[in-house]
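Chemist: what would the 3D arrangement of this be:
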Amino acid sequence: MNPLVAPEAGARTQRTALSVNVNKIALLRNTRHLGIPDVVKLSRIALEAGAQGITVHPRPDARHIRAQDVHDLAALLKAWPEAEFNIEGNPFHNLMDFVRALKPHQVTFVPDSEGQFTSDHGWSFPADLARLRPLVAEAQALGVRVSLFMDPLPEAMAAARSTGAERVELYTETYASAHGTPEQAGVLARFTAAADAALAAGLQLNAGHDLNRANLADFLRAVPGVLEVSIGHALIADALELGLAQTVRDYQRCIQRAFAPAR
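Modeler: Purely as a prediction, here's the structure:
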């Protein structure tokens, strides 16, 4: 059973699923007018290689994923019922139009500004609580699971749950920056505490941002209950060296190592 599309799957024994963020493929394509690389074709290759989902983050300026890509990928995912389509973005910008039209498996609410370089912080509570609640409810009424992009703050998890959201995606940039340094253990402990608090509040867990082949297994070994990781930049960069199919298989091996019994 795919933990991406099975909301009841949350035990530690359930292996984390890999969702490939294809924004950077679109960014490369957009530098010319030739239609290559083909976002849909490469997404299919990722799925064939074992990815359990595809993630996109269509920004209002369409600097990478464009509206047509989102619709084309939704059509592709209809042929992959065991895989998930996750659309990320700010629900106060252009995101809800895609949710209403396409009803993806999951929507990840991210509090980024229109011109932001990349997502770099999570929602703030109680400041964002009242305005998020009706949009969470609207998405859920359409049959769409809602995840909130969150910093690893244990004290914020109960408030995140009070929006009605089913999941949070832990923003992992601080962990990635600390990996391999003396600060790694302390930073990772904060993520573990945030995950414990989220699970105690009744939330399920996703994670993403700057995870890569070097740091992924360590993160998953330490942080309980992560159902999904969404990885884009590092995975697409690795694919330039290894090929996309081989890269997806390598990331799956990283996940497998995290769940292997201790020796």
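Chemist: from here on, contacts and neighbour counts on C-alpha atoms
Modeler: Will do.
Chemist: which residues touch Val39?
Modeler: Neighbour list for Val39: 22, 25-26, 69 [criterion: CA atoms under 8 Å, 6 or more residues apart in numbering].
Chemist: quick one: it from Glu138, how far?
Modeler: Distance of Val39 to Glu138, computed by CA to CA, to the nearest Å: 29 Å.
Chemist: OK, contacts around the residue nearest in space to the middle of the chain?
Modeler: Nearest to the geometric centre of the chain sits Ser230, at 3.4 Å (CA atoms, centre = their mean). Listed by CA under 8 Å, 6+ apart, the contact set of Ser230 reads 18-21, 55, 206-209.
Chemist: could you also give me the structure for this second sequence? I'd like to compare it with the first:
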Amino acid sequence: MPPRITDSHCHLDFPGLVEEVDGVVARARAAGVHRMVTICTRLRNLDTVKDLAARHDGVFYAAGTHPMSAAEEPMASVEELIALAEDPLCVGLGETGLDYHYTADSADVQQESLRRHIEAAQETGLPLIIHARDADADMASLLSEGHARKPFTCVMHCFSSGEGLARAALDLGFYLSMSGIAAFPKSGELRAIFAAAPLDRILVETDSPYLAPPPHRGKRNEPAYVVHTAQVAAELYGLSYEDFASATEANFECLFPRAAA
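Modeler: You can find the predicted model right below:
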């Protein structure tokens, strides 16, 4: 059997995966991917995501309002977000964050949504799952300010931002998650950021159905393909695949203790 590893961030309810989710989960398990966290990005879809987790062993979920949807969705209250933590299959809050690449016009709404997610993470103890794009300065500021008020745990999902935001996140004790982007041939600068980070702060993910790593780049991604990103990461850290998988398993269980239990 291949070494066990976890896809810390995927979207099993998205088109391209949900239609054949049983096969997707089966292929993941055959590749050694024994756990997946499927992310609900719009709370209106929460029932579908909860059902997917309930029907498949080893599938957990996180829920929140994606920053690119923050202006389109009803603003979730802190109380609504806290209530999510009552379900033992809910292991995190988000993804939330800031995206100024496509939706800079809703920056104020995104920031308020992020503040509410931070407060909910502080109150529940569930880790926060952060999406950041072209918003490094504001992201570092909001995360640092929130953490100074009351500590919380966090992963910078699909990290592809600059060295400054990576250092700010690591200094707060947060984790960086490596997606297929880090395996792209032209992502040398991003790989250097990961290589400079402590191994005990690294997770791996697919963000499927997006961002498939080589040799599947340009095709629909799925959780089984996280092994390709992990193989690149293992080489980056000078480890065998088995040792890197073991390290990220320990990291995942530290950040997501509910999934570990």
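Chemist: can you pull the TM-score for these?
Modeler: Remark: TM-score between the superposed chains equals 0.57 [TM-score structural alignment, normalised by the length of structure 2]; 206 aligned residues with a CA RMSD of 4.4 Å.
Chemist: ok, back up a step: which SSE is the residue nearest to the centre of structure 1 in?
Modeler: Per DSSP states H and E: Ser230 of structure 1 is located in strand 226-231.
Chemist: packing partners of the following helix or strand past that strand?
Modeler: Next in sequence after strand 226-231 of structure 1, counting helices and strands by DSSP H and E, comes helix 233-242. Here helix 233-242 of structure 1 touches helix 23-29, helix 244-259, going by 3 or more CA pairs under 8 Å, 6 or more residues apart in numbering; DSSP states H and E.
Chemist: so which of these is nearest Leu220 of structure 1?
Modeler: Proximity to Leu220 of structure 1 (CA to CA) singles out helix 244-259 among those, at 5.8 Å.
Chemist: on that earlier part again, can you list the contacts of Ser230 of structure 1 in a markdown table and add neighbour count?
Modeler: Output for the contacts of Ser230 of structure 1, formatted as a markdown table (neighbours: other CA atoms under 10 Å):
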| residue | neighbour count |
| --- | --- |
| Leu18 | 26 |
| Ser19 | 27 |
| Val20 | 25 |
| Asn21 | 25 |
| Thr55 | 25 |
| Asn206 | 25 |
| Ala207 | 23 |
| Gly208 | 21 |
| His209 | 22 |
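Chemist: which one among these gets closest to Arg253 of structure 1?
Modeler: The closest of the contacts of Ser230 of structure 1 to Arg253 of structure 1 turns out to be Leu18 (CA to CA; 10.9 Å).
Chemist: Ala62 of structure 2 touches Gly94, doesn't it?
Modeler: Yes - using CA atoms under 8 Å, Ala62 of structure 2 and Gly94 qualify as a contacting pair, with a distance of 6.1 Å.
Chemist: now do the shared contacts for those two.
Modeler: Residues touching both Ala62 of structure 2 and Gly94 by CA under 8 Å, 6+ apart: 39-40.
Chemist: what segments of the stretch 101-250 of structure 1 are helices?
Modeler: 129-141, 157-162, 173-178, 184-200, 216-222, 233-242, 244-259 (DSSP state H, counting those that start in this stretch).
Chemist: contacts for the longest one, please.
Modeler: Around helix 184-200 of structure 1, the neighbours that count as contacts under CA under 8 Å, 6+ apart are 152-155, 157-158, 168, 170, 174-175, 178, 204-205, 219, 222-225.
Chemist: buried stuff in that helix?
Modeler: 187-188, 190-199 (16 or more other CA atoms under 10 Å).
Chemist: got it, and the second one?
Modeler: When burial is assessed from 16+ other CA under 10 Å, helix 157-162 of structure 1 yields the following buried residues: 157-161.
Chemist: give me the neighbour count for Gly53 of structure 1.
Modeler: Here the number of neighbours of Gly53 of structure 1 (other CA atoms under 10 Å) works out to 27.
Chemist: one more: the one 5 residues further on?
Modeler: Pro58 of structure 1 is surrounded by 22 other residues when neighbours are defined as other CA under 10 Å.
Chemist: for it, give me its contacts.
Modeler: Going by CA under 8 Å, 6+ apart, Pro58 of structure 1 touches 64-67, 70, 87-89, 94-95.
Chemist: let's see which of the residues you listed end up in strands.
Modeler: Secondary structure defined by DSSP state E assigns 87-89 of these to strands.
Chemist: sorry, back to before: CSV for the contacts of Ser230 of structure 1, including distance to Asp238 of structure 1?
Modeler: Shown next, in CSV, are those (distance: CA to CA, whole Å):
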residue, distance to Asp238 of structure 1
Leu18, 15
Ser19, 15
Val20, 12
Asn21, 13
Thr55, 17
Asn206, 22
Ala207, 19
Gly208, 16
His209, 15
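Chemist: which one of these is nearest Arg44 of structure 1?
Modeler: The nearest member of these to Arg44 of structure 1, counting by CA to CA, is Val20 at 10.8 Å.
Chemist: my read is that closest one is in a helix, agree?
Modeler: No - Val20 of structure 1 is assigned strand when assessed by DSSP: H, G, I helix; E, B strand; the rest coil, not a helix.
Chemist: name the element the nearest residue to it once chain neighbours are set aside belongs to?
Modeler: Nearest residue to Val20 of structure 1, sequence neighbours excluded (CA to CA, 6 or more residues apart in numbering): Ile54, at 4.9 Å. Per DSSP H and E: Ile54 of structure 1 is located in strand 53-56.
Chemist: with that, I have no additional questions.
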